[in-house]
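Novice: Below: sequence and its predicted model.
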Amino acid sequence: MFNLGHLLVDAGRGEEAEVFYRRAVETGHTGAMFNLGNLLRQAGREEEAEDFYRRAVEAGDTDAMCNLGSLMRQAGREEESEGLYRRAVEAGH
């Protein structure tokens, strides 16, 4: 599901990719959480992206920590952004 989602994104078929990423998220796939967050953010669906980034962050994904930090900074939530960046640094990112 994850790999098919990735392939579909690369082919410019984001709507289809979303379906497979969501299915992979249901199985607990952290990479799908992160990639779905990216896909939703690129589509301007920041609130939904935040949810999936947060799921990946809770699973320990440092890239998600950075992307969520960026999203929070964009939203003017500087303190939360800094905390996420620091958490990523502490985890070795």
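Specialist: Perfect, I can see it now. Computed from a prediction, not measured in an experiment: that's the story for all the values here.
Novice: contacts and neighbour counts: CA atoms only from here.
Specialist: Will do.
Novice: Pull the number of nearby residues for E90.
Specialist: 10 (other C-alpha atoms under 10 Å).
Novice: List the residues that contact A56.
Specialist: With contacts defined as C-alpha atoms under 8 Å, 6 or more residues apart in numbering, the neighbours of A56 are 30-31, 33-34, 64.
Novice: Next up, a structure to set beside the first:
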Amino acid sequence: MRVTIDRNLCGAWIPACEKCFSVFMARGVPDRLCVTSAVEDDSTNLTLLIHSGEHTSELVVTEENRATIMAEGWRKFANLPDGAFEIKPPHGEYWRKGGWRG
């Protein structure tokens, strides 16, 4: 499955975001507010496209790294700079520019 996560939609503190992400991983259902796209690609891996601030990263979750990512959080595996985690709640200008697509 390929899932797009836009952290800019939530603005949650990173530990809360990682906890929420772990719930998603445990359930396997992309029902989080920040999930903007979920496409089944018949892969055994979960490929995440994460938009955080003005940065984007791709993270591939495999059977081998799944438990570690759930326990330790996705942040250290996503290859995003520290500045990407300073998220403010979204506002109208973000939406007028097309969200992360703008």
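Specialist: Great, that's in hand. Note that this is a predicted model, so its numbers are computed, not measured.
Novice: Kindly provide the TM-score of these chains.
Specialist: Here the TM-score for the pair of chains, by TM-score structural alignment, normalised by the length of the first structure, is 0.27; 41 aligned residues with a C-alpha RMSD of 3.9 Å.
Novice: about what we covered before: just the closest of the contacts of A56 of the first structure to R22 of the first structure, please.
Specialist: M33 (7.8 Å; C-alpha to C-alpha).
Novice: and that closest one, what helix or strand is that in?
Specialist: Per DSSP states H and E: M33 of the first structure is located in helix 30-42.
Novice: tell me which strands and helices that helix is in contact with?
Specialist: Judged by 3 or more C-alpha pairs under 8 Å, 6 or more residues apart in numbering; DSSP states H and E, helix 30-42 of the first structure is in contact with helix 14-26, helix 46-58.
Novice: got the angle between it and helix 14-26?
Specialist: Helix 30-42 of the first structure and helix 14-26 are oriented at 140 degrees to each other (axes from the mean of the first three to the mean of the last three C-alpha atoms, to 10 degrees).
Novice: which of the residues in helix 30-42 of the first structure are buried?
Specialist: Neighbour-count burial for helix 30-42 of the first structure flags 30-41 (criterion: 16 or more other C-alpha atoms under 10 Å).
Novice: And the contacts of that helix?
Specialist: By C-alpha under 8 Å, 6+ apart, the surrounding residues in contact with helix 30-42 of the first structure are 2, 14, 18, 21-22, 24-25, 46, 48-53, 55-56, 59, 61, 63-64.
Novice: picking up where we left off before, which among the helices and strands packed on helix 30-42 of the first structure is found nearest to L68 of the first structure?
Specialist: Each of these has some distance to L68 of the first structure by C-alpha to C-alpha; the shortest is helix 46-58, at 5.9 Å.
Novice: how far is that closest one from where the chain is centred?
Specialist: Remark: helix 46-58 of the first structure is offset 6 Å from the chain centroid, using C-alpha atoms, centre = their mean, to the nearest Å.
Novice: Could you check it and say which residues are buried?
Specialist: Using 16+ other C-alpha under 10 Å as the test for burial, helix 46-58 of the first structure gives 46, 49-57.
Novice: Please apply the same query to stretch 14-32 of the second structure.
Specialist: For stretch 14-32 of the second structure, by 16+ other C-alpha under 10 Å, it's 14, 17-25, 30.
Novice: will you turn those residues into a markdown table that also has secondary structure and distance to Y94 of the second structure?
Specialist: As requested, the buried residues of stretch 14-32 of the second structure are arranged in a markdown table below (DSSP: H, G, I helix; E, B strand; the rest coil; distance: C-alpha to C-alpha, whole Å):
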| residue | secondary structure | distance to Y94 of the second structure |
| --- | --- | --- |
| I14 | helix | 20 |
| C17 | helix | 20 |
| E18 | helix | 23 |
| K19 | helix | 25 |
| C20 | helix | 23 |
| F21 | helix | 23 |
| S22 | helix | 27 |
| V23 | helix | 27 |
| F24 | helix | 25 |
| M25 | helix | 27 |
| P30 | coil | 23 |
